[in-house]
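Trainee: Got a predicted structure plus its sequence, pasted below:
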Amino acid sequence: MFSPKTTLLGLKADHFRHPLDLEATQAIKQLPGIDLMVRNLLGPVAEQFFYLENIAASVLVGEKQLPEFHKMLLEACEVLDMEAPQLYVRQHPIPNAYTFAMRGKQPFIVVHTSLLELLSPPEIQAVIAHELGHLKCDHGVFLTIANIIVLAASQLPSWGAVLAQGLQQQMLQWLRCAEFTCDRAALLATQDPRVVSSLLMKLAGGSPTLASQLNLDAFLAQARAYDDISNNELGQMLKEAQTMNLTHPVPVLRAREIDRWASSKEYQGLLKGETMRYSNKADSKGGWRNW
């Protein structure tokens, strides 16, 4: 379907995890009892509820149902060295995709029809691979926590909302950091940074009628201009205020991050297998890693 890609045998989440994701995940894990509560109490109910809801109201992709998307999924899973989850297509006017996985029993990905209509086939595969990144990194538990806390903050009385606000900000920070990691998974699966950046450009300002007129190089220049705003204290403060309540980093920032990582020795080493060979050898000798 696409040009041949390097299969990343032995790929582990920490081989490509963004440093900000690692830092934010460690902070979340220090919150007492939350992981246990979601896995053992909320997890079984949520898992069953969302599985039934999706299988009832979406189309399950397979060899005989939307087979082109099924092939994209299998190829991305092969490259990322992971088992394939279920993939659903859901009728929805808002371009979006999301992942659900609580205890590893029935992970699945959902992609909205409006997003499929906006993107080219390689960009669709990048979306699928981004969602696979959540599964590869075991983000499912914390994604559920974040959704619950964000919902609770809007429903609780004022005193409860104040208590939840701190947790909400911490979870939103983690969500934004996790997205950087999953963009890296999209790059590893497509092995073309322009595909991932083009996807982000269309999420920022695309539509089926405008897609062919968009200029990726101009968008990347726009991303660099966004960077320049941070050169002074006021610009940095405005950026932080703009993003603190968002679940995703702004698209230009994500494009800049993926453009930088595509040029890094870390990324090139993964494609050559050097990083994985080194870290696996190190693990067998004492568990340390250096990359």
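Mentor: Ah, there it is.
Trainee: C-alpha from now on. contacts and neighbour counts both.
Mentor: OK.
Trainee: who touches the helix or strand that residue 228 is a member of?
Mentor: Here residue 228 sits within helix 216-228, counting by DSSP states H and E. Residues outside helix 216-228 that contact it (C-alpha atoms under 8 Å, 6 or more residues apart in numbering): 194, 197, 198, 201, 252, 253, 255, 256.
Trainee: tell me what the helix or strand hosting residue 146 is packed against?
Mentor: If you go by DSSP H and E, residue 146 is part of helix 140-155. For helix 140-155, the elements it packs on are helix 34-37, helix 158-190, judged by 3 or more C-alpha pairs under 8 Å, 6 or more residues apart in numbering; DSSP states H and E.
Trainee: Comparison target, given below:
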Amino acid sequence: MKLEGAPVKQKQLVGLRSTEYEHPFDRNALEALRGTPGLETIVKKFNHYGIEKLLKIRYTGSNIKVDDRNYPELYDTLRQVCAIIDLPEIPDLYIQWGYEINAFTAGVEKPIIVLNSSCIDFLSKEELMFIIGHEAGHIKSQHVLYHQIAEVLPIMGDIIGNATLGIGSLISTGAEIALLNWQRMSEFTADRAGLLACQDANIATKAMVKLAGVPQKYFNSINVEEFIAQAKEFEGYDYDTLDKIVKLMSTMWMSHPWTVMRGAEFFKWIDTGEYDRLLSANRLENLIGNSNASGTGKMACPNCGATLKGVEKFCPYCGNKI
């Protein structure tokens, strides 16, 4: 696989649905997660104790907010990404100090994206579009609630355990494993959203190489082909059962899969032609067709009124069954 060419002018993907680029590992892990006993209880406790509000206060209380008056160039990049992947509501954007190239998303009803300052220092605008697109992809796919729960589940396990004479802690153990497994798989979907945002596989790959930890002094000599070769080699290990077990055990308690593993899945998607198909599709026709398709239209939760995809078994906002 050889990636060539200068960055292209991004195409606005009108009517893009997250299900169009959803990674099957994400989909399958989410189905397994939703079938985990006790998850509904955990969701309700998360909302009952106002943990999301506490998280948002923590993230917004000391970090710099970006808008069209404060760092307008960064805000314009965010706005551009949201328009490209058709995310209707632009999330708030904050910057926090951090030497590591990293970003995350928080908040369900009103999501926010937080970038480490290193993202601005070390990434080009196009690479930043990949990172912001990755986070916006989490929002578009409604990943945020479960991501937040996974972050605080050990604390919630104590809360639920104390409230249920220890039974809740047993529930949270199984749910924690299922949540972390799904959280890792959801990163594959978000990487696809990042590529759709920047629309340049070469740029996205360079961003991944930087995420993987290449020293800053070598940023100008990043060898994309070598990273691709390493990712392809890693992909080959999946055919050996022992290697599968090693990778599973090594990532069991991690929120993100290894960057090279992400690269392997990323390039596999490009090789299938699905990425090019999404870019070349007539988005207006798709939008009209999707609105008429049975079983795929949006619906509202009968309890809280939140907008849903139409495939949920229970509302990710209030935890009630649909």
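Mentor: Everything's here; your move. Since we're looking at a predicted model, the values are computed, not measured.
Trainee: re the thing from before, pull out the buried positions in the helix holding residue 228 of structure 1.
Mentor: Within helix 216-228 of structure 1, the residues scored as buried using 16 or more other C-alpha atoms under 10 Å are 216, 219, 220, 222, 223, 226, 227.
Trainee: and of those, the nearest to residue 28 of structure 1?
Mentor: Checking these against residue 28 of structure 1 by C-alpha to C-alpha gives residue 227 as the nearest, at 27.7 Å.
Trainee: before we move on, back to that, which part of structure 2 matches the helix holding residue 228 of structure 1?
Mentor: The aligned range for helix 216-228 of structure 1 in structure 2 is 224-236, by TM-score structural alignment.
Trainee: again with stretch 241-258 of structure 1
Mentor: Under the alignment (TM-score structural alignment), stretch 241-258 of structure 1 falls on residues 249-266 in structure 2.
Trainee: Stretch 131-145 of structure 1 now?
Mentor: The aligned range for stretch 131-145 of structure 1 in structure 2 is 135-149, by TM-score structural alignment.
Trainee: Going by residue numbers, what spans are strands in the stretch 1-150 of structure 2?
Mentor: Using DSSP state E, counting those that start in this stretch, the strands of the stretch 1-150 of structure 2 run over 64-66, 92-96, 103-106, 112-116.
Trainee: What separation is there between the corresponding residue of structure 2 for residue 284 of structure 1 and residue 308 of structure 2?
Mentor: Aligned counterpart of residue 284 of structure 1 in structure 2: residue 292 (TM-score structural alignment). With distances taken as C-alpha to C-alpha, to the nearest Å, residue 292 of structure 2 is found 17 Å from residue 308 of structure 2.
Trainee: which of the two has more neighbours?
Mentor: residue 308 (18 against 11; other C-alpha atoms under 10 Å).
Trainee: wait, doesn't that one sit right on residue 300?
Mentor: Yes. Assessed by C-alpha atoms under 8 Å, residue 308 of structure 2 is found in contact with residue 300 at 5.6 Å.
Trainee: so where do the strands sit in the stretch 201-322 of structure 2?
Mentor: According to DSSP E, counting those that start in this stretch, the strands that the stretch 201-322 of structure 2 contains are 299-300, 307-308.
Trainee: Redo the helices and strands packed on helix 140-155 of structure 1 as CSV? Include distance to residue 278 of structure 1 and mean neighbour count.
Mentor: Shown next, in CSV, are those (distance: least, C-alpha to C-alpha, whole Å; neighbours: other C-alpha atoms under 10 Å):
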stretch, distance to residue 278 of structure 1, mean neighbour count
helix 34-37, 31, 14
helix 158-190, 18, 22
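Trainee: Look up how far residue 111 of structure 2 lies from residue 15 of structure 2.
Mentor: For residue 15 of structure 2 relative to residue 111 of structure 2 (C-alpha to C-alpha), the value is 20 Å.
Trainee: Equivalent analysis for residue 53 of structure 2, please.
Mentor: Residue 53 of structure 2 is 11 Å from residue 111 of structure 2, by C-alpha to C-alpha.
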